[in-house]
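Undergrad: Model the following, please.
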Amino acid sequence: MPTMIFVNLAVDDLARSRSFFESLGYSINEGFSDENAVSVMISDTIVAMLLTREFFAEFTSKSIIDATTSTEVQLALSAESKEEVDAIHAKALAAGATPAGEQDHGFMYSKSFDDPDGHHWDFVWMDPAAAAGGAPELTLEEMRENTTHS
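TA: Have a look, this model is predicted:
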């Protein structure tokens, strides 16, 4: 069985968060969803568990950050094409996300957004030939020239 990844995210409004991810085309696993949590099926092996802050707090003794003002993690998912990156980004913005930058290095293309709870998501396409052979050498200045932040 392949390793599964469960990304647990604290959310302020469970219904709003559920609607947001459904707007992106993801399905909900109702068997693991209730008034405290929504199980979003990103793929067969990746699940985003959206948890109310109160329920999330039951799993940690640490303080829970406000993702709109602090960075907890940057979540990056691959896409099959530049067009898929553009499509998911457009859906996210239409569903209430905030744009958070984009990159186009030719061999790699990405667009980012912050979801309604402030969690940062990147959708990335990489040229399969470049991925197999390694990325071309870019200077830090070249990378900055091809990166925009919203």
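
Undergrad: C-alpha from now on. contacts and neighbour counts both.
TA: Will do.

Undergrad: wait, what's in contact with K111?
TA: For K111, the contact set (Cα atoms under 8 Å, 6 or more residues apart in numbering) comprises V85, D86, H89, A100, G101, E102, Q103, D122, F123, V124.

Undergrad: correction: V85
TA: V85 is in contact with A79, Y109, S110, K111, F123, V124, W125, counting by Cα under 8 Å, 6+ apart.

Undergrad: In strands only, show me these.
TA: Of these, the ones assigned to strands by DSSP state E are Y109, S110, K111, F123, V124, W125.

Undergrad: compare with the first, here's sequence two:
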Amino acid sequence: MARMIFVNLPVTDLERSKAFYTALGFTNEPRFTDDTAACMVWSESIFVMILTHDKWRTFTDRPIPDTGSSEVALCLACESKEEAAEMKAKAAAAGGTPDINPPQDYGFMVSHAFTDLDGHVWETMWMDPAAASGEMEIPTTA
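TA: Reported below is the predicted structural model:
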């Protein structure tokens, strides 16, 4: 089996969250979707499972964090600088909150940030393929 990642997120409104992720370009995988959870596919190896709070509680007794907390930031690699910026705009248009942090441009890499409807922090980034492959020397910061 290929290495994959399934990000599990509690959501307050499953249908609204499905629409939000669809607006960002995710597709729904109906085989893993019901009235308590939905599998939203970003790529062949990246899946986001959005779960109602009741469904989430079947996996853990840990409390669901309050909206606005920042335990983790999830980052999606985009194919271009423009795509990274467009996802932030799509998130805002679909009800998310853009620019949790200002966009960052390091020349060889650009990133944007937003939160989804439940306050989960997402980043979109593009990196120059030469930097990613090691063909380009990446500037260091002090």
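
Undergrad: Redo the contacts of V85 of the first structure as CSV? Include distance to L24 of the first structure.
TA: Compiled in CSV, the contacts of V85 of the first structure are given as follows (distance: Cα to Cα, whole Å):
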residue, distance to L24 of the first structure
A79, 13
Y109, 19
S110, 16
K111, 14
F123, 12
V124, 15
W125, 17
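
Undergrad: Which residues does the helix or strand hosting R144 of the first structure contact?
TA: Here R144 of the first structure sits within helix 140-145, counting by DSSP states H and E. Applying Cα under 8 Å, 6+ apart, the contact partners of helix 140-145 of the first structure are H105.

Undergrad: sorry, back to before: compare the contacts of K111 of the first structure with the second structure and list the ones that remain.
TA: Retained in the second structure by both residues aligned by TM-score structural alignment, their matches' Cα atoms under 8 Å are the following of the contacts of K111 of the first structure: V85, D86, H89, G101, E102, Q103, D122, F123, V124.

Undergrad: quick one on the thing from earlier: among the contacts of K111 of the first structure, the buried ones, what's the PyMOL command?
TA: Buried residues among the contacts of K111 of the first structure (16 or more other Cα atoms under 10 Å), as a PyMOL selection:
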select buried, resi 85+86+89+100+102+103+122+123+124
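
Undergrad: Give me the residue at the spatial middle of the second structure.
TA: Nearest to the geometric centre of the second structure sits W122, at 4.4 Å (Cα atoms, centre = their mean).

Undergrad: Where does that residue sit: helix, strand or coil?
TA: Three-state call for W122 of the second structure (DSSP: H, G, I helix; E, B strand; the rest coil): strand.
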